[in-house]
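K.L.:
Sequence and computational prediction follow.
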Amino acid sequence: VYTPCSVIDSKGCPKEPIWKISAVRVEHDPVKHRISYDGARISFLGAPILWLPGLSHPDGSEAGGGSGFLLPNIQYGRDNGAEFSLPYYFQLAPNRDLTITPHLYTEVLPALEAQYRALTDRGAWQASGMLTYSSRFAATAAAAPPPNSNKDVRGYFDANGRFQYGPNWTLSGSIRTTTDRTFLRRYDISRDDRLRNQANAERISENSYLSIKGWAVQTLRTNDRQGQQPFALPAIDYRLRLTDPLVGGSLQIQANTVALIRTAGQDTQRAFTAIQWDLRRYTPLGQEVTLTAYGRGDVYHTDEVGRTLTAVYRGNPGWSGRGIGALAADIRWPLIGNFLN
């Protein structure tokens, strides 16, 4: 019998483990760090749930990683019927692995799921997906297809990663997409009604920050039109902090721009630049004086406003802009000492 669970309670008395593997013969290979079984039987809470003629798995030591079957999953759903899945784990290298999971259903055709993970000297990334061949459920009951509707290839893809290039630059991104609006819910993968995809390059130093980002959204909502969903490309944010070489103080500069593009809707572009100067000084009597000068300029552009379905969200077509300027002085007099003592 093999089990990773405790077989004694807090008082040292024997107890039944949560799950265990029993077999006619059990062998441990100290070189390959694997445990092998002949006539294996898996039990959960004392009840046998699976019989296998042969089974092997890593022994759990630090050197015992390896390929093999993972725990099976059994569940029932109204749409797909009873489901049985048995993942198989491939250790491709100490820093890379692949998991293949076939899904068997009683009411629909099988599906195949895969996940790949990798760790490099610059970062980590993973990709997963699922693929099957089945009929598409309509997003609304009123538009439900007839029982003999044609089947189609359906699936989803999900990937993300983050990489570090030197002490300042970071690249990250994520992709989430599916073939139709009901696949993720029908196969109990996710209840999200929007899938966001994004890519971002960042540079961070002691006195500056730069972000260049782009993102897109796939809507799964019933009444949303995909053409109304925006692409943000590019979305740029830059910030810089300097020491004023003339009269002292600190100077902060910020520039930001974003373009929202729709294939069947209103397009909008915006950009602004802001500059703020601060000077802090102390008087001989202990007052703290802070002088601030601030300036900002914005520019906007909008077109295709007539393609926005909701009138209140329509902007004015063409170019527009604004400018803001401000001066401020702040005086404080911190007091410290003994009072009436």
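P.N.:
Nice, I can see it. Numbering: from 1, shown residues only.

K.L.:
make it CA atoms for all contacts and neighbour counts henceforth
P.N.:
Fine.

K.L.:
Residue 238 versus residue 209, what's the distance?
P.N.:
When distance is defined by Cα to Cα, to the nearest Å, residue 209 is 6 Å away from residue 238.

K.L.:
then this one, side by side with the first:
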Amino acid sequence: MRWLLFLFCMWPCFAVAQGAATLVADSVVLTEDKQLVASGNVEVLYEGTKLTATAITYDQPSDRLVIDGPIVIKAADGTLLVADKADLDPRLQNGMLLGARLVLDQQLQLAANQIDRREGRFSQLYRTAATSCQVCGEGPPLWDIRAERVVHDAEEKQLYFDNAIVRIKGLPVFWLPRMRLPDPTLDRANGFLIPSQETNTQLGVGIRLPYFVTLGDSRDVTLTPYLSEKTRTLELIYRQAFTNGNLRLQGAASRDTLEEGLRTYLFANGNFNLPQDVALRFDIETVSDPSYLSDYNYSSKDRIDSAVSIIRVKQNSLLQANLTYYQTLRDDETNSTLPPIVAELGYEQRLRPAIGGITHVEAGLDLSYRFSDLDGVRGRDVVRAGVASGWENSWVLPGGILASAQTGARLDAYWVADDAAFSDERLRVVPNAAVALRWPWAMTTATGVTHVIEPVVQAAASTALGGTPPNEDSTRNEFDSGNLLALSRFAGDDAVETGTQAAYGVSWTRYGNEGASSRLAFGRVVRDSSETDFTPSSGLSGSFSDWLIAGQIRTPDGFSFDAYALLDDTGEATRAASLIGWESRDLSLATAYIWQAADPIEEREETLSEWTVDAGAKITQAWSLTADGRYNVAQDRPVSAALGLRWRNECVTIDVSASRRYSSSTNVEPTTTYGISGSLTGFSVGRSQSGPAAPCRN
């Protein structure tokens, strides 16, 4: 009968300051020569470590444990040690194990003829084979490292190899006299990261070899030399964590054959939480020349911006301040006329008055500044200061009709410079009011399907008293489901809708009994007079807006469909967009299409028609494929395309990629890039993601 015998603290050899070990065995005998012999299904538990063996003999005079295998020692951190025989001290800190195998983090296994334990920290393995691949019988694994000696430092979590030979399917590939690698349980360590090879039609064949450096527990830097026949580049990523935020810097410096001189870029961003619920956000973006980011595939931006913002959000108030500097990389723009400097300061407070409803009060200050001295739009500088207040409330009327009302007014003061078309100072007051009615109808069928039909109508009126300011922030406007019932559908504050208008629409929503849902909505705006400040392609110009049509489908198996269109009275579209997506365990697919009519006022001389696709598929347990592309249908030419292929098993990951960027810009040349990278599971910092193991065959 198996029984629980003792606490090891009954013997001085097993007593330790932290506690006692527990021994369980089928049989325990205390001999006359002071040997404790436990045999049969022996288990020892001590501070999260579990040892199982066939027999354990403790010799009190020599204070040694002789353990007969098979021996399995599982530490609290997941480290697994297997051996045939062992001679250890009672605390398992020092000794020798024969025919042993060490498994780290259930990934990396090291098999050795002998393992010596020292100080409970160092394990010295002799005549060692290390691999994270599955080993089948006597055949060689996909890869392994043979070494005369391997030292595992359990405290520093490092592996040191002496006279190491890296083999692939048993074939020696290269030899190193000394090698240091992190074990898979390590979170951060100095050392080389996964290298990658890249072939670029502009830069030639190159290689990236990143090196990671820890600068304490809260800082690190990654230095990546990128070398090819046409460039010498050093890339840098610096990260630092603070108690109240974080900082990240990413940049590079290059000397190449594409441009003369030193080419550089720097992107920096930070997020910090300050006292009084204030959040500080900033980012800095700078580049030496317009084509550097695209030449090296660092970014697809054609305008970069450096900004700093302060935000404080409370239950009923919002305070925010933003300062942004823009720099254009487009060949048809200049920084001086962009405008490059835009500043915003705003405050909003929400109140609940005694009469019911919600009152909101706003105050704001905006600035747009151009470096150019040209008279007119290309040199104009504008400052706006404004205040606004409004009240809104809603009621449920008989029959389930939901009524709402809102009213308010805003006052804006403008100061304009470098534009003779506008006086230096302008005041404008805009009062407004609106009422809306909704009448939702709902029905549930016998099969559990719910249908909801909701017609809506709104009547609104507003007027502008005073001068007409320049329009800086409302030059691009769109008509969509989100602003059908808005008092003003301009994107910013400079332009406002005036006059009397009505908006009406209807939506139908279906909720399936298995989680599927669909929605279809129509809407339109009617005015008492023609609106001329909207562009023709916005769908909002004239006395009658275009018809807004929007639809949506969602299914529980991952399919989604969204569509949106603006149609005039003849059925011609001014704008249209759609997005189809499907995501399952082995397949993800997203494709989008957008169409916009030509509109010279929006600086779009030709029709925009573009299609994009983004797909990923898991072909087998080991193979996966990704693809994405972008095609300009109007100009009948591709914009970009990329293809990626990954093979991954339990011990190796290999990525192969190819991409092509087509460009009509004089700043950016068409480029094709090929890349390959690989990694061995088991030596990564942190736990590596591993793929499926191939089954062993007899």
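P.N.:
Perfect, I can see it now. Just so it is clear, the structure is predicted and the values come from calculations on it, not from any experiment.

K.L.:
TM value for the aligned chains?
P.N.:
Overlay of the two chains. TM-score (TM-score structural alignment, normalised by the length of the first structure): 0.76; 307 aligned residues with a Cα RMSD of 3.6 Å.

K.L.:
so stretch 81-101 of the second structure corresponds to what in the first structure?
P.N.:
Structural correspondence for stretch 81-101 of the second structure: none found in the first structure, per TM-score structural alignment.

K.L.:
Residue 235 of the first structure pairs with which position in the second structure?
P.N.:
Under the alignment defined by TM-score structural alignment, residue 235 of the first structure corresponds to residue 344 in the second structure.

K.L.:
any idea which helix or strand carries its match?
P.N.:
In this assignment (DSSP states H and E), residue 344 of the second structure forms part of strand 341-351.

K.L.:
mean deviation of that strand from the first structure?
P.N.:
Mean deviation of strand 341-351 of the second structure from its aligned counterpart in the first structure after superposition (mean Cα distance after the TM-score superposition for the first structure): 1.7 Å.

K.L.:
Pull the contacting residues for residue 287 of the first structure.
P.N.:
Residues in contact with residue 287 of the first structure (Cα atoms under 8 Å, 6 or more residues apart in numbering) are 331, 332, 333, 334.

K.L.:
Repeat that for residue 416 of the second structure.
P.N.:
Residue 416 of the second structure makes contact with 380, 381, 382, 383, 422, 423, 424, 425, according to Cα under 8 Å, 6+ apart.

K.L.:
Which of the three states applies to the corresponding residue of the first structure for it?
P.N.:
Under the alignment (TM-score structural alignment), residue 416 of the second structure maps onto residue 302 of the first structure. Going by DSSP: H, G, I helix; E, B strand; the rest coil, the secondary structure assigned to residue 302 of the first structure is strand.

K.L.:
how much space between residue 302 of the first structure and residue 243 of the first structure?
P.N.:
From residue 302 of the first structure to residue 243 of the first structure the distance is 37 Å (Cα to Cα).

K.L.:
Can you lay out the contacts of residue 416 of the second structure as TSV showing neighbour count?
P.N.:
Converted to TSV, those look like this (neighbours: other Cα atoms under 10 Å):
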residue	neighbour count
380	24
381	24
382	21
383	18
422	18
423	15
424	13
425	14
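
K.L.:
Return the subset of those lying in strands.
P.N.:
Cross-referencing the contacts of residue 416 of the second structure against strands under DSSP state E gives 381, 382, 383, 425.

K.L.:
Could you measure from the first one over to residue 676 of the second structure?
P.N.:
Note on residue 381 of the second structure: its distance to residue 676 of the second structure, by Cα to Cα, is 50 Å.

K.L.:
do the same with the last one
P.N.:
Per Cα to Cα, residue 425 of the second structure is found 61 Å from residue 676 of the second structure.

K.L.:
Same question for the second one.
P.N.:
Taking Cα to Cα as the measure, residue 382 of the second structure and residue 676 of the second structure are separated by 51 Å.

K.L.:
Show me which positions of the strand holding residue 344 of the second structure end up buried.
P.N.:
For strand 341-351 of the second structure, a neighbour-count test (16 or more other Cα atoms under 10 Å) marks 341, 342, 343, 344, 345, 346, 347, 348, 349, 350 as buried.

K.L.:
Check which helices and strands it sits against.
P.N.:
The contact analysis (3 or more Cα pairs under 8 Å, 6 or more residues apart in numbering; DSSP states H and E) places strand 341-351 of the second structure against strand 317-328, strand 358-369.

K.L.:
and those strands as JSON lines, adding distance to residue 149 of the second structure and mean neighbour count?
P.N.:
Formatted as JSON lines, those follow (distance: least, Cα to Cα, whole Å; neighbours: other Cα atoms under 10 Å):
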{"stretch": "strand 317-328", "distance to residue 149 of the second structure": "57", "mean neighbour count": "18"}
{"stretch": "strand 358-369", "distance to residue 149 of the second structure": "68", "mean neighbour count": "18"}
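
K.L.:
Could you find the counterpart of residue 321 of the second structure in the first structure?
P.N.:
By TM-score structural alignment, residue 321 of the second structure lines up with residue 212 in the first structure.

K.L.:
Nearest spatial neighbour of that match, chain-adjacent residues omitted?
P.N.:
residue 236 (4.6 Å; Cα to Cα, 6 or more residues apart in numbering).

K.L.:
now residue 164 of the second structure
P.N.:
residue 147 (4.4 Å).

K.L.:
coming back round to it: isn't the residue nearest to residue 212 of the first structure right up against residue 210?
P.N.:
Yes. Checked against Cα atoms under 8 Å, the pair residue 236 of the first structure and residue 210 is within contact range at 7.5 Å.

K.L.:
In contact with residue 135 of the second structure, which residues?
P.N.:
Contacts of residue 135 of the second structure by Cα under 8 Å, 6+ apart are residue 141.
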